[in-house]
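Peer 1: Attaching a predicted model along with its sequence, questions to come.
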Amino acid sequence: MTTPTVSFEFFPPRNLDASFRLWDTARALAPLGPDFVSVTYGAGGTTRQLTHEAVTALSNHYGLNVAAHLTCVDASREETMQIVDEYAAAGVREIVALRGDAAQGQATWSAHPEGFASSVELIEAIAKRGDIAIRVGAYPEPHPDSPDTAADVAFLKRKVDAGATSAITQFFFDADTFFRFRDACAAAGISTPILPGILPIQSWTGARKFAARCGTSVPDWAVAAFEAAGKEGEAALAQDLCVKLCRDLLAGGAEQLHFYTLNKPDLTLAVCRELGVAEKGLAA
């Protein structure tokens, strides 16, 4: 089994303690030589400025290739493209282009009156620049706003046709879930790389709540395993299951793994070490 290429997702800090956690996480994981790291927006675009600051700091201080999340939420087209210009001026060459969740105070997503109506429109606008790689989201199980996986595959095809250069999936528990989606995408004519998104389970309770929000099914075997492990055995079980999932993905042909770190490096670092990802020296 070949050693995978890895990438990591961080979220921007909202206070001083969270800042220390982000920088500690970046310092711990940067030596693994990730292909890129991504930095999210908060729900409804609430951390736009914090995201920009985190992106530039990770790039400048750690020498990381940073992909900045960008959404269509609560901003005009002009304002959104100004953010793209600012990222480009700061040396950012990758963007994760997303529709985004509902704006703060809204129950459902709706487009800004002068904004992009969908991620496809945002991707088209960024692609016209010609100097930025565009990563997008993908859903191996139906997106909460989608009727079924076939619709998600069709929409991913639209995003690829609009200019997306790679896709990152929502997390899942079974490797077969990813393989079925990958094969459906190939059958639909999608040849763009699709990176499996991996969630190392920092908290079983938190992971189940996250799964419920994003439409990820929780298999019975996982429920039974964590109930049997109890709080004392939860961390060891989480590491073992994550390593197994990654190895299954690699055995099935995946070459890159994208980890949702939740700004907590230890479990992701332990999994990467078990997978043979070599540390390349201390981060700056």
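Peer 2: Looks like it arrived, so ask away.
Peer 1: rest of the way, CA atoms for contacts and neighbours
Peer 2: Noted.
Peer 1: Residues contacting stretch 70-89 from elsewhere in the structure, which ones?
Peer 2: 40-41, 44-45, 52, 93, 95-103, 111-119, 122, 125-126, 132 (Cα atoms under 8 Å, 6 or more residues apart in numbering).
Peer 1: Kindly supply the PyMOL command isolating those of these that are buried.
Peer 2: In PyMOL, this line selects whichever of those come out buried by 16 or more other Cα atoms under 10 Å:
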select buried, resi 40+41+44+45+52+93+95+96+97+98+99+100+101+102+103+111+115+116+117+118+119+122+125+126+132
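Peer 1: among the contacts of stretch 70-89, which are in strands?
Peer 2: 95, 96, 97, 98 (DSSP state E).
Peer 1: With distance to residue 217 as added columns, please give the residues you listed in JSON lines.
Peer 2: Shown next, in JSON lines, are those (distance: Cα to Cα, whole Å):
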{"residue": "95", "distance to residue 217": "28"}
{"residue": "96", "distance to residue 217": "24"}
{"residue": "97", "distance to residue 217": "25"}
{"residue": "98", "distance to residue 217": "22"}
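Peer 1: Looking at those residues, spot the one nearest residue 274.
Peer 2: residue 96 (28.2 Å; Cα to Cα).
Peer 1: show me what contacts the closest one?
Peer 2: Neighbouring residues of residue 96 by Cα under 8 Å, 6+ apart: 38, 67, 68, 69, 70, 134, 135, 136, 137.
Peer 1: Of the ones in strands among the contacts of stretch 70-89, which pair is most distant in space?
Peer 2: Top of the distance list for those (Cα to Cα): 95 and 98, 9.3 Å.
Peer 1: what do these two both touch?
Peer 2: With Cα under 8 Å, 6+ apart as the test, residue 95 and residue 98 both reach 69, 70.
Peer 1: So which residues of the stretch 151-284 of the chain form helices?
Peer 2: Under the criterion DSSP state H, counting those that start in this stretch, the stretch 151-284 of the chain contains helices at 175-187, 204-214, 220-251, 265-274.
Peer 1: and residue 8, which of the ones you listed is closest to it?
Peer 2: Short answer: helix 265-274, nearest of the helices of the stretch 151-284 of the chain by Cα to Cα, at 9.0 Å.
Peer 1: How far away from the center of its chain is that closest one?
Peer 2: 17 Å (Cα atoms, centre = their mean, to the nearest Å).
Peer 1: For that helix, which helices and strands make contact with it?
Peer 2: Other helices and strands packing on helix 265-274, by 3 or more Cα pairs under 8 Å, 6 or more residues apart in numbering; DSSP states H and E, are helix 16-29, helix 220-251.
Peer 1: do that again at 10 Å, thanks
Peer 2: Applying 3 or more Cα pairs under 10 Å, 6 or more residues apart in numbering; DSSP states H and E, one finds that helix 265-274 contacts strand 5-10, helix 16-29, helix 220-251, strand 256-260.
Peer 1: ok, second structure coming up, stack it against the first:
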Amino acid sequence: MLDVSDIGQLLREGGRSFSFEFFPPKDAEGEEVLWRSISELESLHPTFVSVTYGAGGTTRERTVAITRRIAAQTSMLPMAHLTCVGHTTEELGGVVEDLRRAGIHNVLALRGDPPGGPGTPWAPTPGGLEYAADLVAFVRDQGLTVGVAAFPEGHRDAPSLEHDAQVLKAKYDAGAAFAITEMVLRVSDYTGLVGRAASVGANLPIVPGIMPILGLGSMRAMVRLSGREMPTEILDRIRPLEDDPAALRAEGIRIATELCERLLEAGAPGLHFYTLNRSTATREIFAALPVPV
């Protein structure tokens, strides 16, 4: 029998998925925007939604509170992010217990960025966990379903794509039931990742992450944070529109829609949208897809 509260099982057996990611807002105005977006996206009946975890555990209470409210007040299945950064194992156990009490059964387990930011040296928190695989095993032992991150072009700190694949295999061996990628820029990057995972025996569903281009500067900055560059073929379509924000946004939606179509054709089990707590672009892409997701 299909367990509709287990994201891993839903991805393996429940058909094509469609999911959204939100982050805890910093103020009351942001909170209002977030819940309006959640309300507008609920009508699309996503397979699940996720709530991120601030650097160094800075949004612990808000992440748990938002995830709890989604579980209690909406029809959507929530998943909370959790990172190794800034927590001892005792503190991590407290977060997991908070989630369990809130009725949350799914966690995305992440090492997290170093306290100094992406690309700076990594050091584990004293008394904490060092690797994402350690956190996967820790959360899995508490009886929750665990997802992990995957990287279409390899993690920025990985010495090679092969090493990156072995890290994903370690997370799979520790109990990861599924993976969600950082934003995919090219279909070939996603299919390459899936192939590498299969070659090392990491046999878990890998859902591609989608972020439409709504502004060139902001998108470039986010891509560079992950140690990558915007593909030339995308820049060739976007650059001529830099002085026309409306036209640039429309082209960004078209590019994202085309990417979604091709990813689904390539066998992706679903699509995971980084919403930035806004609903309009995601709803536009959803409406433009030629087949129901």
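Peer 2: Received, thanks. Computed from a predicted structure; not experimentally measured.
Peer 1: possible to save the contacts of residue 96 of the first structure as TSV with secondary structure?
Peer 2: Output for these, formatted as TSV (DSSP: H, G, I helix; E, B strand; the rest coil):
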residue	secondary structure
38	strand
67	strand
68	strand
69	strand
70	strand
134	strand
135	strand
136	strand
137	strand
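Peer 1: if we can go back for a sec, residue 24 of the first structure is nearest to which of the helices of the stretch 151-284 of the first structure?
Peer 2: With Cα to Cα as the measure, helix 265-274 is the member of the helices of the stretch 151-284 of the first structure nearest residue 24 of the first structure (7.9 Å).
Peer 1: Next, the contact list for the counterpart of residue 270 of the first structure in the second structure, please.
Peer 2: Taking TM-score structural alignment, the alignment pairs residue 270 of the first structure with residue 284 from the second structure. Taking Cα atoms under 10 Å, 6 or more residues apart in numbering, we find residue 284 of the second structure in contact with 250, 253, 254, 257.
Peer 1: Help me confirm that the last one comes into contact with residue 291.
Peer 2: Right, residue 257 of the second structure. No: using Cα atoms under 10 Å as the test, residue 257 of the second structure is too far from residue 291 to be in contact (11.6 Å).
Peer 1: quick one: which of these two has more around it?
Peer 2: Using other Cα atoms under 10 Å as the criterion, residue 257 of the second structure and residue 291 rank with residue 257 on top: 22 against 8.
Peer 1: and the more buried one, what pairs with it in the first structure?
Peer 2: Per TM-score structural alignment, residue 257 of the second structure is aligned with residue 243.
Peer 1: For its match, which residues are in contact?
Peer 2: Counting by Cα under 10 Å, 6+ apart, residue 243 of the first structure touches 200, 237, 249, 268, 270, 271, 272, 273, 274, 275.
Peer 1: Of these, just say which sits nearest to residue 167 of the first structure.
Peer 2: residue 249 (15.9 Å).
Peer 1: I'd like to know how many residues surround the closest one.
Peer 2: When neighbours are counted by other Cα under 10 Å, residue 249 of the first structure registers 20.
Peer 1: contacting residues around the nearest residue in space to it that is not next to it in sequence?
Peer 2: Nearest non-adjacent residue to residue 249 of the first structure, counting by Cα to Cα, 6 or more residues apart in numbering: residue 175, 5.7 Å away. By Cα under 10 Å, 6+ apart, the contact set of residue 175 of the first structure is 196, 244, 245, 246, 247, 248, 249, 250, 251, 252.
Peer 1: quick one: contacts for the residue of the first structure most remote from its centre?
Peer 2: Most distant residue from the mean C-alpha position of the first structure: residue 228, 29.7 Å away (Cα atoms, centre = their mean). Residues in contact with residue 228 of the first structure, defined by Cα under 10 Å, 6+ apart, are 222, 234, 237.
Peer 1: Matching it against the second structure, which residue comes up?
Peer 2: Match for residue 228 of the first structure (TM-score structural alignment): residue 240.
Peer 1: Okay, angle between the helix or strand residue 95 of the second structure falls within and strand 106-110 too, please.
Peer 2: Using DSSP states H and E, residue 95 of the second structure maps to helix 89-101. Following axes from the mean of the first three to the mean of the last three Cα atoms, to 10 degrees, one obtains 150 degrees for the angle between helix 89-101 of the second structure and strand 106-110.
Peer 1: which residues in the first structure does helix 89-101 of the second structure align to?
Peer 2: Under TM-score structural alignment, the match for helix 89-101 of the second structure is residues 77-89.
Peer 1: chain center to stretch 47-61 of the second structure, what's the gap?
Peer 2: 11 Å.
Peer 1: What span of the first structure is it aligned with?
Peer 2: Aligned by TM-score structural alignment, stretch 47-61 of the second structure falls on residues 35-49 of the first structure.
Peer 1: what's the answer for stretch 160-175 of the second structure, then?
Peer 2: Stretch 160-175 of the second structure maps onto residues 148-163 of the first structure, going by TM-score structural alignment.
Peer 1: what's the answer for stretch 219-229 of the second structure, then?
Peer 2: Under TM-score structural alignment, stretch 219-229 of the second structure corresponds to residues 207-217 of the first structure.
Peer 1: buried stuff in that stretch?
Peer 2: 207, 211, 214, 215, 216, 217.
Peer 1: Quick check, residue 106 of the second structure in contact with residue 147.
Peer 2: Yes: look at residue 106 of the second structure against residue 147 with Cα under 10 Å: they come within range, at 7.6 Å.
Peer 1: any residues in contact with both of these two?
Peer 2: Common neighbours of residue 106 of the second structure and residue 147 (Cα under 10 Å, 6+ apart) are 7, 8, 79, 81, 140.
Peer 1: Can you tell me which of those has the most neighbours?
Peer 2: residue 79 (30 neighbours).
Peer 1: Spatially nearest residue to that one (excluding sequence neighbours)?
Peer 2: Nearest non-adjacent residue to residue 79 of the second structure (Cα to Cα, 6+ apart): residue 50, at 4.5 Å.
Peer 1: Now do the same for residue 188 of the second structure: its match in the first structure.
Peer 2: Correspondence of residue 188 of the second structure to the first structure, assessed by TM-score structural alignment: residue 176.
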